[in-house]
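**Student:** after the sequence you'll find the predicted model.
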Amino acid sequence: MSALLAASCLLGSLLQGLSPSTAEDVVATVLLDAGAEPRRALRLVHRPGWAQRARLSVASEVDTVSGAGPEGELRTEYGPEVVVPLRLSLPVTGAVDDSARYRLGPGRLVPPDPWAIPGEARYRLRVGRPEVRAVDEDGMEAALALAEALGALSGRDGEAVLSGTGALVEAWLDLRGGVSSQLVSQVRAALSSHWLATPPFPEEPVGPGARWTVARAHEPGSLSVITYELLELRGFRGRVRFEFQARTPGGSREPVAEGELRFDLRRPLPERLEVVFTSRTPRGRGGSVVRRTRVTLEAGGLQPLSRRVRVAVPP
């Protein structure tokens, strides 16, 4: 197994060819089809005092084709699987939309309903210790090197701001001390790639079968477009299918990502997300190199945040 293939698993699926979002990006959401009746606006229900745990797994493979026709040779290499535990929590003071609060006492702001804060909410993010699993014995050395590099993320804290429509407003992770510059740039790009939260919903009411696109114009001259289709909607839960295309100034649309996502409007993270990123590079004499990276995110239910209780100890 090549070292390059092992390095591509370093959250590569969130980074390969994807332009990270910046404050200067132009973002447009367009509703293509409102879907079947009954329709309703999809909005997140932010719950202060609760947390959600998830496991993000990344695995990659590379197909190398040499030559064309029946004499062509196909070689497939599999990279190690990276599993990153995540925890997203919303403290009682996590709401950032002041219009959703009222005053109780001098200068004190509290949410009117602790179970449903509209607008934006600021979540706390904690990264657990990443695990790296080799596919076979030949990949043990590369897996150990990758595990050592990713170990610097263990225990890191950050924040993520989610809007009421599910859009990722901003996210950051404290990467001071002990983190390489390469890992810092990759993590920053991953946090701004808008893949780890519920899908950004349109403002308009929608029903099953609805379709909408979210387009981002990056500099210089690149464009990323995600098309969503609402397959199911029952109460707070639903399922969407999506496709991602990145267009560069030269007209290329690689890589392409396709996947499905199950969401619960009462939770910040998807119940399950599965997406496959694919990029293809031509090679001489009819050959090609195809890279696929599979990302899976599985999240549990909400858990109440632990509260410390002070107990008086007799002298």
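**Tutor:** Cool, the structure landed.

**Student:** going by C-alpha atoms from here, please, whenever you check contacts or count neighbours.
**Tutor:** Fine.

**Student:** which one is the residue nearest the centre of the chain nearest to, not counting chain neighbours?
**Tutor:** Centroid-nearest residue in the chain: L196, 1.8 Å away (criterion: CA atoms, centre = their mean). Nearest-residue entry for L196: L269, 7.0 Å, with adjacent residues in sequence omitted and distances by CA to CA, 6 or more residues apart in numbering.

**Student:** putting a second one here so we can go through both:
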Amino acid sequence: MSLRPRLRALCVPLAAVALHLFGCQPTDGKSDAKPAAKTEAAAPKTDAPPAPVAAAPDVKPATPAAAPNAAATVGQGSVVTLIEAGAEPREPLRLKLTAGQEQAMVMTMRMGMGMQIGPNAMPKTDIPPMQMTMNLKVSEITGEGDIRSEFSLDKIEVLPDPKVPAAMVDQLKSVLGTMNKMSGTSLITPRGIVKSADFNMPPDVNPQIKQTIDSMRQQINQMSVPFPEEALGIGAKWTVTQQLDQQGMKLDQVATWELKGRDGSVVQLASTIVQTAAPQKISAPGMPEGASVSLDRLDSTGAGTNEVDLTRVAPIKGDMNMKSSIAMTTDANGVKMPMTMDMDLNLQISGK
């Protein structure tokens, strides 16, 4: 569980690389397209009580629920707003991990994309399914009770798909193969608030992947799922509002979480996510002189479910679906070209 925010973030650079590789792939052999709440600011380190070095704090007994719509700023500018406290009995949601815990996790991503550049429309293209096997480990519980974790990407595979040409599969394999043995670290609070997170890339990693991940370090730090401070019961709902800087674009993201069930340390969660962006210039590195890209519109929505054991490193299982629609305009020395892109993404996670 402690590494889940950053592992989920892995799918974004993978998707970006896949789009870079296949966004310009012709499907017919032709190459006609190129590619109102009460808000309270929380101090960064006051959300986790002191805890023994060997373990994160225990879950406290049920306490009276705070008034709904209480909000607090946490982590990298995230705002957590409690909408409903849920039914009795109520308990806080807290991670209870111990140093030395280790677990494997498998993440499978499937994606499809359609694109139109000027008058040239491309039909939806299915990207080969990608599957990653990772090793997760809790390296330390700090004196403040924070959880220091690490992960390594032990295996990444491109799964066969009869709908996808073999040449496309081979091309993706050659790029993603350089990600093997990628690793990373994170420091989060028992509430799931990310204090720091980073990737360590192999020296021979493909430049397409390196550039994408380098540009997303801020978002990696922000892709947490903070729990509210208050005690929660079944039916509890809260939102996490963030402003992200992704691939040179500034996005607004609102995730809504609901506690659907709980049995001891095992909880069932449902989530929805909405991303939007105002029209803006995109700071795209490597653009030729005299060229620019403007974002005209971005709309992204998703929904998912998760089953999590608060005492385990990896989630028991998870499933998320997202749909994104992006409209941009390129300007090359006064010659403007509109481009739209629609993408479907499915992400499945299971712990071993």
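**Tutor:** Looks like it arrived, so ask away. Keep in mind the model is a prediction, meaning the values are calculated, not measured.

**Student:** what's the TM-score here?
**Tutor:** Aligned and superposed, the two chains score 0.70 in TM-score terms (TM-score structural alignment, normalised by the length of the first structure); 255 aligned residues with a CA RMSD of 3.4 Å.

**Student:** hang on, the earlier thing: map the residue nearest to L196 of the first structure across to the second structure for me.
**Tutor:** By TM-score structural alignment, L269 of the first structure lines up with A314 in the second structure.

**Student:** got it, and G177 of the first structure?
**Tutor:** Using TM-score structural alignment as the criterion, the counterpart of G177 of the first structure in the second structure is P203.

**Student:** doesn't its match belong to a strand?
**Tutor:** No: P203 of the second structure: not assigned to a strand; according to DSSP: H, G, I helix; E, B strand; the rest coil it is coil.

**Student:** for P279 of the second structure, see how far away it is.
**Tutor:** Computed as CA to CA, to the nearest Å, the P203 of the second structure to P279 of the second structure distance reads 37 Å.

**Student:** can you check I188 of the second structure too?
**Tutor:** In terms of CA to CA, I188 of the second structure sits 33 Å off from P279 of the second structure.

**Student:** neighbour-wise, which of those two wins?
**Tutor:** Taking other CA atoms under 10 Å, I188 of the second structure and P279 do not tie; I188 has more neighbours (26 against 15).

**Student:** and the more buried one, what does it touch?
**Tutor:** I188 of the second structure makes contacts with S2, D146, I147, R148, V194, K195, S196, as judged by CA atoms under 8 Å, 6 or more residues apart in numbering.

**Student:** ok, now with 7 Å
**Tutor:** By CA atoms under 7 Å, 6 or more residues apart in numbering, the contact set of I188 of the second structure is D146, I147, R148, V194, K195.

**Student:** same thing with E148 of the first structure?
**Tutor:** By CA under 7 Å, 6+ apart, E148 of the first structure has no neighbours at all.

**Student:** where along the stretch 251-352 of the second structure do the strands fall?
**Tutor:** In the stretch 251-352 of the second structure, the strands defined using DSSP state E, counting those that start in this stretch lie at 266-277, 280-282, 291-309, 317-332, 335-351.

**Student:** minimum distance to V12 of the second structure: which of the ones you listed has it?
**Tutor:** If you check each of the strands of the stretch 251-352 of the second structure against V12 of the second structure by CA to CA, strand 335-351 wins as the nearest, at 9.9 Å.

**Student:** just want the angle from the closest one to strand 291-309.
**Tutor:** For strand 335-351 of the second structure against strand 291-309, the angle by axes from the mean of the first three to the mean of the last three CA atoms, to 10 degrees is 10 degrees.

**Student:** name the residues that touch strand 335-351 of the second structure?
**Tutor:** By CA under 7 Å, 6+ apart, the list of residues contacting strand 335-351 of the second structure reads 104-118, 314-331.

**Student:** what about P123 of the second structure, neighbour count?
**Tutor:** 11.

**Student:** what's the closest non-adjacent residue to it?
**Tutor:** Spatially, and ignoring its direct neighbours in sequence, P123 of the second structure is nearest to G114 (5.5 Å; CA to CA, 6+ apart).

**Student:** same thing with V80 of the second structure?
**Tutor:** For V80 of the second structure, the spatially nearest residue (CA to CA, 6+ apart) is V240, at 4.6 Å.

**Student:** just N321 of the second structure next, same as before
**Tutor:** N346 (4.5 Å).

**Student:** that neighbour -> the first structure?
**Tutor:** In the first structure, N346 of the second structure lines up with R294, judged by TM-score structural alignment.

**Student:** distance of that match relative to P91 of the first structure?
**Tutor:** R294 of the first structure is 32 Å from P91 of the first structure, by CA to CA.
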